[in-house]
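Chemist: Structure here, sequence nowhere to be found:
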């Protein structure tokens, strides 16, 4: 979308084109934006756990949880809401944000809440009568909305495969070194898998176009800290009467989400 196609204004309001938001709700967001001119205003629907709406309730609950764990713990009561109001200071961000449909909406929301305070406005959860159906496809669109995360999950698994394969190769090559061969094989395999992970994350997961030197340094710092944290925490918690494999799996899963947020908001971020 070219910048010159958007008229100049102090504020902007977006609403889905399927007509599901009522004029009254749009007016609510507009009034709230006038009262909070420096905030990102989000129209929020409340889904109750009752007959006929359980699917929406659980879908929204799962998405709120997923949004939180992939955004440094930041909460958003209705990530799918397309009814939003924002100041002119976010216009450039809105135009430069990549993605299509719900993927774009989530990317813009994610970027906006990093820069601007969020104010929520309760709106009706009922579909407006003009159009009683939504274009939202639960499975397809949810996968698309979190495409960056799914790509990161894929590239992480690829890097893990590289790590295991090269560990086996190096452990065999250095077998004459005795017990130290495991340590050497681990370091060599991690160096290769880390390099593979950086390349895949830069060009596939986050599609970064920034300075590769800066990113490489930051990625290396995070990579080393992740390894150290995993080793230290597993060692400290090994006294718990739980199999070490389970302890490591839990710790590495937590670190996986932590590192994803750090890479998204620091390593490959435009700041």
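Modeler: Nice, thanks for sending it over. A quick note: this is a predicted structure, and the numbers were derived from the prediction, not measured.
Chemist: CA only for contacts and neighbour counts going forward, please
Modeler: Will do.
Chemist: Do a quick rundown of the strands in this structure.
Modeler: With strands called from DSSP state E, the chain shows them at 11-14, 40-45, 84-87, 118-123.
Chemist: Now tabulate those strands in CSV and tack on mean neighbour count and distance to residue 234.
Modeler: Shown next, in CSV, are the strands of the chain (neighbours: other Cα atoms under 10 Å; distance: least, Cα to Cα, whole Å):
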stretch, mean neighbour count, distance to residue 234
strand 11-14, 16, 47
strand 40-45, 25, 41
strand 84-87, 24, 44
strand 118-123, 18, 38
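Chemist: Please tell me how far the most centrally placed residue in the chain sits from residue 258.
Modeler: The residue lying closest to the centre of the chain (Cα atoms, centre = their mean) is residue 70, at 4.2 Å. In this view, residue 70 and residue 258 are 8 Å apart by Cα to Cα, to the nearest Å.
Chemist: related to what we said a few turns ago, would you agree the residue nearest to the centre of the chain is in contact with residue 261?
Modeler: Yes: between residue 70 and residue 261 there is a contact at 6.0 Å, judged by Cα atoms under 8 Å.
Chemist: what's around residue 96, how many residues?
Modeler: Residues lying near residue 96 (other Cα atoms under 10 Å) number 13.
Chemist: The one 5 residues further on now?
Modeler: A count of nearby residues for residue 101, using other Cα under 10 Å, gives 13.
Chemist: One more: residue 229?
Modeler: By the measure other Cα under 10 Å, the count of residues near residue 229 is 15.
Chemist: quick one, what contacts it?
Modeler: By Cα atoms under 8 Å, 6 or more residues apart in numbering, no residues touch residue 229.
Chemist: which ones are touching the residue nearest to the centre of the chain?
Modeler: The contact partners of residue 70, taken as Cα under 8 Å, 6+ apart, are 149, 257, 260-261.
Chemist: next up, a second structure to put side by side with the first:
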């Protein structure tokens, strides 16, 4: 099988030249290096890389991000390398050994076309930089929370896939580090199977040359969860505001508490559904295909919240704490159901 290695690179160190030289010699595969707008100061490095046999350098002027670089590489393979049947992506910062890259090349040649192979590292707290250790733990937990799939290393850049998957991967949103996470999150909708292959864990100089930006890139990766939290807070604000307004308009008698609660919850439910459909999960299917499912979830939450709080009050007679505990559990459950069932986009591959 004809396999091409794609390596996105931004402001590489000079030692990448010897690494690519050895990679070319030991694998015997064509290598496509995408210069992600590294600038004039790094062009001498890319020039030296371009003279290595079987190495092609694709450059553009402005830095766009790792996701954009991978997409540029995929697009070039689709349009110019019709003979290539599989692609292996790797990082240029020394985190992937030639041995492990070779193992993925061998594995993808024996794997079916709908499988995405992930080279997954095992993270030991004592041997992993603080930011990398906790970043991976949190992202792996979030990935399981959102999909129900266990993945040891959601941030791995060492991946292998059949070229038949490339058109689908080009449709996945994201231009920077969030792209690789988005690919995993969309794998079910794209009918892509995930398989994991253990690889060596390497961090050179405590990962000092990583271009990962803790705040900006973390937000991009966890954007669906952040948006879900924001929509929930806004919906809660609508709920409380509508409840208080109704009591003010129609009197604060005990008889009005239940009607005001139900009407306020209906208003907040409409707001939450609208935000979840268009902003959180980006589902543009017809309202009729998702509204009835959301309605069932909405009613179920109301019933479970009421029963849960009543039961918890028997052992924890503080209403506010009981409500926070019950609704907090239902909040997480609701996210899972909305993401996996209600707003899960239809498959684009068969």
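Modeler: Looks like it came in fine. Predicted model only: the values in this text are computed from it and were never measured.
Chemist: Switch the contacts of residue 70 of the first structure over to CSV; also include distance to residue 202 of the first structure.
Modeler: As requested, those are exported to CSV (distance: Cα to Cα, whole Å):
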residue, distance to residue 202 of the first structure
149, 13
257, 17
260, 13
261, 14
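Chemist: just checking, what packs against the lengthiest helix in the first structure?
Modeler: Counting residues, the longest helix in the first structure under DSSP state H turns out to be helix 147-173. Judged by 3 or more Cα pairs under 8 Å, 6 or more residues apart in numbering; DSSP states H and E, the packing partners of helix 147-173 of the first structure are helix 180-200.
Chemist: contact partners of the helix it packs on?
Modeler: Outside helix 180-200 of the first structure, the residues that reach it (Cα under 8 Å, 6+ apart) are 155-156, 158-160, 162-164, 166-171, 174-175, 216, 219, 223.
Chemist: now the longest helix of the first structure: which residue numbers in the second structure?
Modeler: Aligning helix 147-173 of the first structure against the second structure (TM-score structural alignment) gives residues 223-249.
Chemist: how big is the offset of the matching stretch relative to the first structure?
Modeler: Stretch 223-249 of the second structure differs from its equivalent in the first structure by a mean of 0.9 Å after superposition (mean Cα distance after the TM-score superposition for the first structure).
Chemist: For that stretch, list every residue counted as buried.
Modeler: 224-225, 227-228, 231-232, 235-236, 238-240, 242-244, 246-247 (16 or more other Cα atoms under 10 Å).
Chemist: Please apply the same query to stretch 52-68 of the first structure.
Modeler: So stretch 52-68 of the first structure, judged by 16+ other Cα under 10 Å, has buried residues 56-57, 60, 63-65, 67.
Chemist: can you redo the residues you listed as JSON lines with distance to residue 45 of the first structure?
Modeler: Listed next are the buried residues of stretch 52-68 of the first structure as JSON lines, based on distance: Cα to Cα, whole Å:
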{"residue": "56", "distance to residue 45 of the first structure": "11"}
{"residue": "57", "distance to residue 45 of the first structure": "10"}
{"residue": "60", "distance to residue 45 of the first structure": "10"}
{"residue": "63", "distance to residue 45 of the first structure": "13"}
{"residue": "64", "distance to residue 45 of the first structure": "12"}
{"residue": "65", "distance to residue 45 of the first structure": "16"}
{"residue": "67", "distance to residue 45 of the first structure": "16"}
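Chemist: What is the nearest of the residues you listed to residue 77 of the first structure?
Modeler: residue 64 (6.2 Å; Cα to Cα).
Chemist: mind checking what that closest one lines up with in the second structure?
Modeler: Per TM-score structural alignment, residue 64 of the first structure is aligned with residue 140.
Chemist: any idea how far its match lies from residue 221 of the second structure?
Modeler: Applying Cα to Cα to residue 140 of the second structure and residue 221 of the second structure gives a distance of 11 Å.
Chemist: re the thing from before, got TSV for the strands of the first structure, with distance to residue 235 of the first structure too?
Modeler: Putting the strands of the first structure into TSV (distance: least, Cα to Cα, whole Å) gives the following:
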stretch	distance to residue 235 of the first structure
strand 11-14	51
strand 40-45	44
strand 84-87	47
strand 118-123	41
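Chemist: Out of those strands, which is closest to residue 2 of the first structure?
Modeler: Once the strands of the first structure are compared by Cα to Cα, strand 11-14 is nearest, at 15.9 Å.
Chemist: so where in the second structure does that closest one end up aligned?
Modeler: Using TM-score structural alignment, strand 11-14 of the first structure pairs with 86-89 in the second structure.
Chemist: what's that stretch in contact with?
Modeler: Outside stretch 86-89 of the second structure, the residues touching it (Cα under 8 Å, 6+ apart) are 1-7, 101, 104-105, 108-109, 157-163.
Chemist: what's the average distance of it to the first structure?
Modeler: Looks like 2.9 Å for stretch 86-89 of the second structure (mean Cα distance after the TM-score superposition for the first structure).
Chemist: Can you give the distance of that stretch from its chain's centre?
Modeler: Counting by Cα atoms, centre = their mean, to the nearest Å, stretch 86-89 of the second structure is centred 19 Å from the centre of its parent chain.
Chemist: Over to stretch 84-94 of the first structure?
Modeler: Using Cα atoms, centre = their mean, the offset of stretch 84-94 of the first structure from its chain centre is 20 Å.
Chemist: repeat for stretch 97-109 of the first structure
Modeler: 12 Å.
Chemist: which residues of the second structure does that stretch align to?
Modeler: Aligned using TM-score structural alignment, stretch 97-109 of the first structure spans residues 172-184 in the second structure.
Chemist: all helices of the stretch 1-150 of the first structure, in order?
Modeler: Per DSSP state H, counting those that start in this stretch, the stretch 1-150 of the first structure carries helices over the ranges 23-35, 54-69, 91-96, 101-115, 138-145, 147-173.
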